[in-house]
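Colleague: here you go, sequence then predicted model.
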Amino acid sequence: MTASNLPVAIIGAGPVGLAAAANLLARGEVPLVLEAGPAIAHSVRQWGHVRMFTPWEYCVDRQAGALLREAGWIAPPADATPTGAELVSEYLEPLAALPALAPHIHLDARVVAVTRRGSDKVRTAGRGDLPFVLRVAGPAGRLRHFEAKAVIDASGTWTSPNPAGSDGLPAPGEEAAARHIATGIPDVLGQARARHAGRTTAVIGGGHSALNVLIDLAALRDAVPETRILWVMRKERVEAAFGGEELDGLPARGALGSQARALVESGAVEVLSPFRIAEIRPGDDRALRVVGLHDGRPASFLADELVVAAGFRPDLSMLREIRLSLDPWLECAAGIGPLIDPNLHSCGTVRPHGARELSHAEEGFFIAGMKSYGRAPTFLLATGHEQVRSIAAALAGDQDAAARVELVLPETGVCNTRPSATAAVRIPAATGCCGPAKAEPEPAAACCSPAAEAVPAPIAVAATGCCARKEQAA
């Protein structure tokens, strides 16, 4: 089989990976979807209890929706907001089950390496003519090899959370304390209730994911008053985490900040800020003692459990033999680094981008979805749909369509989510926050990821330059 007759490999069967497959099918290409988990959207299922802020209108890829409607699918109400579980059951599972797509999906297929046939990354001559080879671990570690003419890595970052250590590394003792540490947004009102009820939990992080966990813990504290909540972050002032509140252009986000302020002012949540974690040790009357600097001075606190909501980073280990063109500090494609730097941008100021900006030195290789943003927390699911639409067009040879911008974004790129309506929360439930956590430093406006999405009325987003970043880096 010649390289031109090979499929396009897609790593990950989440929302963006399946959207990539739908767009490739529409272009007459054959997708090969490799999902590490035992079911499609394995990572999304981990935050199934979280209700997204984004309404269904922005959760369904255009081409995927067209395939579903052809099969008789009835879309959920456009203005309703799904939980992660509903996103899977009402959209992603029906999509993956379509006869046109189902035969191309391989489960329990974890990609452990990507390379070129018979060549390491050093070889240049004729490299673009060689097919990609994906080494895949199946059940019981059995290895298989798949060949492809192009690769789209849509594997996400959910399995690579940032550590609690303030210097980007796990704090000494952090790995040894792993059984007392949760990441992301644990279901503290459900499956994880017993770990936190009547105990002391420290939530680490100053983004919307952390706020969501705090709100859920406060609801748990209402039921079990012995529950104690600490809020630990690197922000200089806790007020910076509250946002614009009633002055916020998005009332739901403002309400979230107001809820957080109310928790702090009522004493339901104790704040340690700024606090930079240096070490985690076994505790005395609690499981853990966390040591660091509080407002520049040595300090420590005791906790039974830690929830580290400090963002995510890409796992690039399987791409060791691929020629990557990476931004030096975000670890995203170099072409989009200046556009998404969280030191400069919120979601709404990110210029839509496609195959050209996402390209790497390795011809035919792309990273799409949350992983494409590297360590930047500003990814939007709708952005991922636009990415794979453009990439599919480029791989099919339609460069005009690949270059065309077909994405609209809200005026402010705030992403956040709220607790599921089934959760009993005393605080007003108009909004809570969820989705994979944001990394610090954070921009003035918040941002997000697959579980924390876009917003109300869309408008076209003007191009954003990168002069400020150049000055900062100089």
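Modeller: Structure received.

Colleague: only C-alpha atoms for contact and neighbour calcs from this point on.
Modeller: Will do.

Colleague: how about the residue lying closest to H104 once chain neighbours are set aside, secondary structure?
Modeller: Distances taken as Cα to Cα, 6 or more residues apart in numbering place L32 nearest to H104, at 5.2 Å, with adjacent residues excluded. Assigned with DSSP: H, G, I helix; E, B strand; the rest coil, L32 falls in the strand class.

Colleague: now L32: how far from A177?
Modeller: According to Cα to Cα, to the nearest Å, L32 stands 39 Å off from A177.

Colleague: settle it for me: which of these two has more neighbours?
Modeller: Shown here are L32 and A177; by other Cα atoms under 10 Å, L32 has more neighbours (23 against 16).

Colleague: that one contacts P7, correct?
Modeller: Yes. Using Cα atoms under 8 Å, L32 makes contact with P7 at a distance of 6.0 Å.

Colleague: next up, the contacts around L326.
Modeller: 332-334, 360 (Cα atoms under 8 Å, 6 or more residues apart in numbering).

Colleague: most neighbours out of these, which is it?
Modeller: Most surrounded of the contacts of L326: other Cα under 10 Å gives C332, at 27 neighbours.

Colleague: check contacts around that residue.
Modeller: The contact partners of C332, by Cα under 8 Å, 6+ apart, come to 326, 371-375.

Colleague: another one to put next to it:
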Amino acid sequence: MAQPVGVAAGVDGSHPVVVIGAGPVGLAAAAHLHERGVPFMVLEAGPSAGAAVVEWGHVRLFSPWRYNIDHAARRLLEAAGWIAPDLEALPTGAELVEAYLQPLAKLPQFAPHIHYDVAVAAIGRVGVDRVRSAGREQAPFVVRLATGDDVLAAAVIDASGTWRTPNVLGANGLPAHGEADPRIATLIEGALPDVLGTDRARFAGRHTVVVGAGHSAANTLLALAELAEQEPGTTITWATRGGSIDRALGGGDADALPGRGALGTGIKLLVDSGRIALVTGFAVHAVDVVNGHAVLTAADGHTLPADRIVAATGFRPDHSIATELRLDLDPVLGCTRTLAPLIDPNEHSCGTVRPHGVGELTQPEPGYFAVGMKSYGRAPTFLMATGYEQVRSITAALTGDWTAARDVQLDLPATGVCSATQGYQAMLDDAAARYGLAPDIPSRLISAALRHLPTAGTVTAATRAAADELDIDPDIALQLAALAGNQFDPTDQNPANSGLPRAELSLVAVGSGGGCCG
């Protein structure tokens, strides 16, 4: 069967395939290329493998190890004596790097071919610009580095992600007025700061405004609420562009995943109890510094003061390095046009995106592929396991194995890897450990609160009654209840059911150099 237009005729070994990015998907591409005997070179802008993942290392993925390890990478690691972690355990980003990415990058088959602190500035082709067609497919790629050096490549697999290109605060997609001012930039945090860890001092005892309505915002809000219990004077405001938070909280027609509302319900409990001040309909127009404090101004003139601002506004791809290549990008998402309808976040969650490979990722530029989080453009529904299948399919196509390239499959749990009861329970376990409580306390708290709910009338009152019963600090109990989300089901008041999760939690974690569902 003939190959589709836009895929290189093959690789003959005269030049390596250049992989941009040494994150999970980039190293998976290298593993598949190695297994197929294709010379490769990995260019990583950071100082180590998984450099972007390290920056969100405190975040726990919401899928177990078995879905976060590429098959080719695992074969290479195990041949070298590597012992896989507990496949049912849920790693943090730091554990993903330390137990998987770093050992993989240090393999003798990999280490000589990975170059760190090497940023790619541009990509072209030898002797032809974007306009010229004659001889284009036969011309090697020119990968120009920030140092000015050129690397020739048979094909380019761009797994650089989107972590370095977050969306702006401005509600219309443009930077808010003043956002780029250096005085203001020092007061703005990117998504997923380590509120309870290395970044604690910047938030403790201060007023933080979290801008955004996605799961990164929810993660940060929950962490800030926990910090507020430990550090007096810590206050939180949640600013959302929409007039309602129903979509942000999940559930109903707004969510393609059953049970996505668990995290949102926890946030709603914090809002209802007054621990988080909610400001809806706040479309950020400008940001300024007044007396050392940030002041956000909405399009309608309303203002919000803040000591710190967390811009949990998502990410976007940067295709500027490929301006001399022929790309056909969806005008909305910035991914390939073929992939766009399959991942449209208005229609899909990461659990409803079908497996896809070289056919959906092919560009008019033969031999160039954006993979991983970057392949999804502005869609936040990427799965790490999906990225692994992308590069398996692409590397098969590059070697002419079209049977394997077209046989695209994805091994996920029946409920979808991004709906994660396990991850949700891990969040509760982590919180209980931080408070010095026994692991069974969260489930006992929920059980007791559900028994008190019919007479207490509200979840907050029921939680406080349960805290008294279990001799738990009521503020800590309320924090655990917020994390427990929609295990509180007012329609089910049967204590026999109280230990069972009412639904599964969907949480999009950031990874693979950009945002991803773990």
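Modeller: Perfect, thanks for sending it. Just so we're clear, the structure is a prediction, and the values are computed from it rather than from any experiment.

Colleague: could I get the TM-score for this pair?
Modeller: Once the chains are laid over each other, their TM-score by TM-score structural alignment, normalised by the length of structure 1 reads 0.86; 434 aligned residues with a Cα RMSD of 2.5 Å.

Colleague: quick revisit: and which of the contacts of C332 of structure 1 is nearest V307 of structure 1?
Modeller: Nearest to V307 of structure 1 among these, counting by Cα to Cα, is R375 at 19.1 Å.

Colleague: and that closest one, what pairs with it in structure 2?
Modeller: Using TM-score structural alignment to pair residues, one finds that R375 of structure 1 aligns to R378 in structure 2.

Colleague: any idea how far that match is from A217 of structure 2?
Modeller: Note on R378 of structure 2: its distance to A217 of structure 2, by Cα to Cα, is 16 Å.

Colleague: can you select the buried ones from the contacts of C332 of structure 1 in ChimeraX?
Modeller: Remark: buried members of the contacts of C332 of structure 1, expressed as a ChimeraX selection using 16 or more other Cα atoms under 10 Å:
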select :326,371,372,373,374,375
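
Colleague: L220 of structure 1 contacts R228, doesn't it?
Modeller: No. The pair L220 of structure 1 and R228 does not pass the contact test of Cα under 8 Å, sitting 9.8 Å apart.

Colleague: all helices of structure 1, in order?
Modeller: Taking DSSP state H as the criterion, structure 1 carries its helices at 15-26, 42-46, 62-70, 84-87, 93-96, 193-196, 208-223, 251-266, 337-340, 355-358, 381-395, 399-403, 467-473.

Colleague: residue range for stretch 113-129 of structure 1 in structure 2?
Modeller: On the basis of TM-score structural alignment, stretch 113-129 of structure 1 is assigned to residues 122-138 in structure 2.

Colleague: residues in contact with the matching stretch?
Modeller: Contacts for stretch 122-138 of structure 2 (Cα under 8 Å, 6+ apart): 8-9, 139-145, 320-326, 366.

Colleague: that one: which residues count as buried?
Modeller: 122-125, 128, 136-137.

Colleague: and which of those is nearest to I276 of structure 2?
Modeller: Among these, and counting by Cα to Cα, the member closest to I276 of structure 2 is A122, at 44.4 Å.

Colleague: aligned to I276 of structure 2, what sits in structure 1?
Modeller: So I276 of structure 2 corresponds to V269, using TM-score structural alignment.

Colleague: number of residues surrounding its match?
Modeller: Around V269 of structure 1 there are 22 other residues, counting by other Cα under 10 Å.

Colleague: which non-adjacent residue is nearest it?
Modeller: Nearest residue to V269 of structure 1, sequence neighbours excluded (Cα to Cα, 6+ apart): I229, at 5.2 Å.

Colleague: tell me, how many residues neighbour the counterpart of that neighbour in structure 2?
Modeller: Using TM-score structural alignment, the equivalent of I229 of structure 1 in structure 2 is I236. Neighbour count for I236 of structure 2, taken as other Cα under 10 Å: 24.

Colleague: what about the strands in the stretch 401-518 of structure 2?
Modeller: Assigned by DSSP state E, counting those that start in this stretch, the stretch 401-518 of structure 2 shows strands spanning 510-511, 514-515.

Colleague: show residues contacting the last one.
Modeller: Applying Cα under 8 Å, 6+ apart, the external contacts of strand 514-515 of structure 2 come out as 52, 161-164, 314-315, 373-374, 380-382, 508-509.

Colleague: that older thread, could I get the helices of structure 1 as CSV with distance to I459 of structure 1?
Modeller: As requested, those are exported to CSV (distance: least, Cα to Cα, whole Å):
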stretch, distance to I459 of structure 1
helix 15-26, 22
helix 42-46, 28
helix 62-70, 17
helix 84-87, 24
helix 93-96, 28
helix 193-196, 41
helix 208-223, 23
helix 251-266, 18
helix 337-340, 18
helix 355-358, 21
helix 381-395, 13
helix 399-403, 19
helix 467-473, 24
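
Colleague: quick one: residues contacting the counterpart of L222 of structure 2 in structure 1.
Modeller: The equivalent of L222 of structure 2 in structure 1 is I215 (alignment by TM-score structural alignment). For I215 of structure 1, the contacting residues are 259-260, 425, 427, 432, by Cα under 8 Å, 6+ apart.

Colleague: how far away is I215 of structure 1 from F275 of structure 1?
Modeller: 21 Å.

Colleague: same deal with G337 of structure 1?
Modeller: According to Cα to Cα, G337 of structure 1 stands 28 Å off from F275 of structure 1.
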